[in-house]
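Participant: all I have is the shape, not the residue letters:
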């Protein structure tokens, strides 16, 4: 248990050190050293417990005092958010925060002294998988941010430099996420859950520009609403079943657990940015790129799907739970297909990644909602591969933006020539999301197989959504690999911390894909077996095919290192008189024009205005029915 406590508290201590020691040199030392310590502790925890199954801890004789301390901090932070909301005239955010705080205070006053959780903390293989995602990817994002934030303020000279506060929030975020995945006491889980909401609020609003403040409050309002649902779930669960422990939910009578399960799923839906709450994650794109990577890959949204995966046994085993799980899955399915299509119409790389994230989270929600052992396996695998590949892509886009001047996909023509190493990282990340034999596609195939067996109607959503992902990823891949002349005046400036992080994440993407059978066998299959009494096994025939294809994962990056060299360019007709420069020609009226190739975005068909309203209305109705079934 000491290692778990260390992982929760140490990042928070580091956060305060980074806040009070603003010097750049000291910051680099603290971030580097603390990242190594967090990764080492995460690996040590995995070594300690990956063969033990679930292990539960009471958290000692001071558990009640710890609960009171969490309560005091939560109330203080709620008061802070209410004050900030009133200052910016965001009265709805203040009201929602006040409602949540009143519910927590009432519950603590009425029942706090009598609540006793037998096990406040726990660790199992899913916790360990999340530990590695938080510890490795989260800290690599922090290391990347060392160089990025210098460039960020260089490109935004009028913006107040609040970098120490930025790193304070980042490390507090990591500590809170460890608390989320180790908490068995739902009151403790709610505390850490709300801390992630507060952290995202401050990170999204980092620049304090009008659009950033607006989007920060949007994220706060939606996630506070989810927090209210979480709080009501705990109150109902305790008053009906006299427990606040996560592991006991699948063993309770349906009358006591159905409504809490529905409300907890609602909280997970808001946190994981499923429709109708997807707009908060899109709005988070105004924040510095490391924030986007942090929210999308290792912290905020992963907390949402983590909770829904934890509810899978309730959906599978409790009478009536499958009906609630079906509506959870339908919300995920609608989100998956509509956001996949909306991604087609986007030219901003970060918005493509945002919609892709929401879509893939939707697929995870589908798997967790149905709750079968095959789909529980697929859900966790999707979490792993998505976390690594998406962090690589977001951080790559951040580096590209600082060198090209924007993050528009159309500007990435010939990136393999301009920035070959970064381009290779982008290619690995994109391939990791949709191309065989990368792990994301394998997980999607397992998900599709399980969904066909469990609910064939949902297969339609998954098939169309997957087709859309093929469309927008292929468009982007073509832009990056296009061969063009490198502009004579083009230079790159990539800080060493960024290069290091991108290289390591690219390596991890490949390594995890190669090692996914071992991950499944040693980590995931025992977890599924312990819960369901049976587990998902990869077929021998599929394994042989996949092993033969694994060579592609190694050959592709190596081939790209020499891609575009020694090409024999041929003159081509460019709708005018060709010039000596291969990509210029005389057009009409004697005007010199540049050759340009543009992708199809089909905005008239897949535009946000057309599809977003459909998704919002559909998912609101599904959520209302889901909660109604619980009642």
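Facilitator: Now that the structure is in, tell me what you want to look at. Bear in mind that the values here come from a model prediction, so they are computed numbers and not experimental data.

Participant: going by C-alpha atoms from here, please, whenever you check contacts or count neighbours.
Facilitator: OK.

Participant: the helix or strand hosting residue 200: how far from the chain's middle?
Facilitator: Assigning secondary structure by DSSP states H and E places residue 200 in helix 186-204. Here the centre of helix 186-204 is set off from its chain's centre by 15 Å, with Cα atoms, centre = their mean, to the nearest Å.

Participant: next structured bit after it?
Facilitator: Following helix 186-204 toward the C-terminus (DSSP H and E): helix 210-241.

Participant: another structure for you, compare them:
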């Protein structure tokens, strides 16, 4: 209990201390110290609770009462702050303050009207929440370290200082916006710790809405009109989920059947008693996880600084959405609501994987990839078997590490070459071999790393084909998984091909990667390797204890899936060779020599150009296939939005009726 309290409270205190730092140098030292403290605390927590069942913690009556009123006051303050931000909304965004008032009214009705359920254990810890805490503290912390120098360069570029690296600002007073930025990052981490350890649904809801506030502020950070509009879009979509979550709490307080404010009791209620509130909370999870029809807010978040994108995509926000869905997964097992939830995730996975093929902007590729992989996790959560929960939790782990590495590496690459266009990264392995190696490791970690995404999908196939909710349901989900995985392989391979192609562009800046950015990138690269190498420990220490405990309660069937060790050994040997390739690029940078080959005409000396039959000079260049003639982003996305919106409405109607 002390470590849980430390992780939540220390994050908040650290955020305040960092925001009030007198100089940039002091601020940087406080960030590094705070990240180290959170990482150590999370590792100690993991050592104490790995391979163990859940533990629930009770608080004294007076402390529980005090915290209840503090959370009520905090919720009202949060609503007031969001309403104050709404002074900048446009007429078309009128629904945002309405949602804030509706959400606040529902929560006050649940908390203050009539009798409400008693909460015996407001906090808990289990192996799944410990794994999430490790992701939040270590991956999220490294993103904060990367942001130290990145935000210095970000503000320098915004001010027109092209050589930001030559400016020594360690003794300068940090800008107010920069101080608030880092304070908000640590508030975000503290709220995420609250989400993964809170068993009291009202307290969990408060932390849930704090992440909504943080994401809105961080997305709007640049204060441009585009950033503000995208921030309000994220706020609006997440408030829809918040209203649905609040409605679930009202149902659990005043509705028929199950009455509880404890998450574990809600899950234990099963589909017979808990399906309606579980479906309402699932809508909140879908909005937070940026699943269609809510996905556009995560794409709009790309206007924020790169550390914000990395944080939203890897260790916070979207992971909160899939976390709560996996927690409720046993309730959805063998139900039509669960099947519809899986179809929402499956259609999102298929559509966004296809659309990612069209993208040249590296951050948009990563954004669509994130939405797609979260869709795969939602598919698993809807099925609700031990095998799919096993796959979903491991997908969260590998996705968090690899996607954080990719986002931060793309941000650093953009500063080095002045572009985030994939075509401009041609030959990066020759020009900047270290950053190219990091990008390659992240990409391989997304779809080829041993025991990672690949084995997760293998397990999903097995689980889908054993479904029996309705005729052909498992085959349909397996087909979606197969057709959605093919474009995933295509766009990752295409990007990797540009990185290793012979460069035909000017050399980027030869300046070294700044220290804090290098520390974060090297650490995440190492974590990607470690996560693959120590997969069995993650399985036995965090995943299997969680599914076995649910099986012991009779909520899911006993885990029975297994993969022959010969298959694991063969795949490990094959894929490890591919995974070690970037390391070879790093240790021994490849070289190339330019030669003048035949260029379909009269070569122009000193360039990759030639003169054609009419004397016009033409440049020889290679470009990736984007299939824009076959896959029209607007039409495909429209189909996905309509389809997922319809499936979600059917899920709600089916549960209520």
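Facilitator: Yep, it's here. Source: prediction; values computed, not measured.

Participant: element containing the corresponding residue of structure 2 for residue 308 of structure 1?
Facilitator: Matched by TM-score structural alignment, residue 308 of structure 1 corresponds to residue 325 in structure 2. Secondary structure assignment for residue 325 of structure 2, by DSSP H and E: helix 318-327.

Participant: for the helix or strand following that helix, packing partners?
Facilitator: Using DSSP H and E, the helix or strand that directly follows helix 318-327 of structure 2 along the chain is helix 329-332. When contacts are defined as 3 or more Cα pairs under 8 Å, 6 or more residues apart in numbering; DSSP states H and E, helix 329-332 of structure 2 sits against helix 263-268, helix 270-288, helix 362-383.

Participant: now do 7 Å
Facilitator: helix 270-288, helix 362-383 (3 or more Cα pairs under 7 Å, 6 or more residues apart in numbering; DSSP states H and E).

Participant: touching that helix from outside, list them.
Facilitator: 267, 270-271, 274-275, 338, 381-384, 555-556 (Cα atoms under 7 Å, 6 or more residues apart in numbering).

Participant: and what of stretch 412-429 of structure 1?
Facilitator: 389-390, 392-393, 396, 477, 479-484, 486, 502, 506, 557, 560.

Participant: so it matches what in structure 2?
Facilitator: By TM-score structural alignment, stretch 412-429 of structure 1 lines up with residues 425-442 in structure 2.

Participant: how about stretch 327-335 of structure 1?
Facilitator: With TM-score structural alignment as the criterion, stretch 327-335 of structure 1 aligns to 340-348.

Participant: which of the contacts of stretch 412-429 of structure 1 are buried, as a ChimeraX select command?
Facilitator: Here is the ChimeraX command that selects the buried residues among the contacts of stretch 412-429 of structure 1 (16 or more other Cα atoms under 10 Å):
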select :389,390,392,393,396,477,479,480,481,482,483,502,506,557,560
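
Participant: for residue 44 of structure 1, the count of nearby residues, please.
Facilitator: Residue 44 of structure 1 has 12 neighbours, counted by other Cα atoms under 10 Å.

Participant: ranges for the strands of the stretch 451-600 of structure 2?
Facilitator: Applying DSSP state E, counting those that start in this stretch to the stretch 451-600 of structure 2 gives no strands.

Participant: which residues in it form helices?
Facilitator: Per DSSP state H, counting those that start in this stretch, the stretch 451-600 of structure 2 carries helices over the ranges 453-464, 473-500, 515-533, 535-538, 544-552, 565-587.

Participant: hang on, the earlier thing: got TSV for the helices and strands packed on helix 329-332 of structure 2, with mean neighbour count and distance to residue 329 of structure 2 too?
Facilitator: Formatted as TSV, these follow (neighbours: other Cα atoms under 10 Å; distance: least, Cα to Cα, whole Å):
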stretch	mean neighbour count	distance to residue 329 of structure 2
helix 270-288	24	9
helix 362-383	28	5
